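Undergrad: what's the 3D shape of this:
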Amino acid sequence: MPPMGFNGIVTKAGFMDKTVTVTVSRWVIHKLTGKRIERSKKYLIHDEKNQLRKDDLVTIRNCPPISAMKRFRLERLLKSPATERDIARAQIAQAATSTITAGRKTISLTS
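TA: Prediction:
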């Protein structure tokens, strides 16, 4: 089988060990009406480190069979909204701890 790579969105994660479900969508043209239709397919993906979360954007690549249903492996994590949100919260918390309010004066601890 030739190497196939797809971009998709993680729709189910955390229910199986080292396995996530990724939905890959594509657009096709209807033969009779000529309208665009969105088609999607779900794949079980091997996630060795259990790093993926729901709504992550990933690139997957086919590989030799890992189990009865898993034929794809995680190639690259493109975007993770949950991780970006955690980083933003950490930056806000760090900025809040670096400023101390004493009475009416605000003292900044940053240099």
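
Undergrad: from here on, just use CA atoms for contacts and neighbour counts.
TA: Fine.

Undergrad: next, count neighbours for the nearest residue to Gly8 once chain neighbours are set aside.
TA: For Gly8, ignoring the flanking residues on the chain, the nearest one in space by Cα to Cα, 6 or more residues apart in numbering is Val24 at 4.5 Å. For Val24, the count of nearby residues is 19 (other Cα atoms under 10 Å).

Undergrad: my read: Trp27 touches Arg36, true?
TA: Yes - because the distance of 6.3 Å satisfies Cα atoms under 8 Å, Trp27 is recorded as touching Arg36.

Undergrad: for the residue nearest the centre of the chain, what are its contacts?
TA: When Cα atoms, centre = their mean is applied to the chain, the residue found nearest the centroid is Asp56 (1.4 Å). Each residue near Asp56 by Cα atoms under 8 Å, 6 or more residues apart in numbering is listed here: 9-10, 77-82.

Undergrad: before we compare anything, build this one as well:
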Amino acid sequence: MPKRILQGTVTSDKNDQSVTVLVERRFTHPVLKKTIRKSKKYRAHDAENSCKVGDVVRIQECPPRSKMKRWEVVTTA
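TA: Modelled structure (predicted):
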């Protein structure tokens, strides 16, 4: 099964080798037919500490790195 890849914005880079990424998704409400925005935060592994707050990054699923980290930064767009 292929690994999921998501795109989001870095909201925090305070921890060593970790970033918090806010991923927003848009979909149409089934009844109201209105576009809805939902967002979720993911903790991702950033080995080089290269990401800064505000960067747009792609993250990919990976085996668990710690209690909260199940994603890793693939590219900085």
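
Undergrad: which of the contacts of Asp56 of the first structure are retained in the second structure?
TA: Of these, the ones still in contact in the second structure (both residues aligned by TM-score structural alignment, their matches' Cα atoms under 8 Å) are 9-10, 77-78.

Undergrad: just to revisit the earlier point, export the contacts of Asp56 of the first structure to CSV and tack on distance to Val20 of the first structure, secondary structure and neighbour count?
TA: Listed next are the contacts of Asp56 of the first structure as CSV, based on distance: Cα to Cα, whole Å; DSSP: H, G, I helix; E, B strand; the rest coil; neighbours: other Cα atoms under 10 Å:
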residue, distance to Val20 of the first structure, secondary structure, neighbour count
Ile9, 10, strand, 21
Val10, 7, strand, 23
Leu77, 13, strand, 14
Leu78, 15, strand, 12
Lys79, 16, strand, 14
Ser80, 14, coil, 17
Pro81, 16, helix, 13
Ala82, 16, helix, 14
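
Undergrad: quick check, nearest of those to Pro3 of the first structure?
TA: Using Cα to Cα, Leu77 is the member of these that sits closest to Pro3 of the first structure, with 18.2 Å.

Undergrad: enumerate every residue touching the closest residue to that closest one other than its chain neighbours.
TA: Distances taken as Cα to Cα, 6+ apart put Val58 closest to Leu77 of the first structure, at 4.6 Å, once the chain neighbours are dropped. Contacts for Val58 of the first structure (Cα under 8 Å, 6+ apart) come out as 7-10, 74-79.
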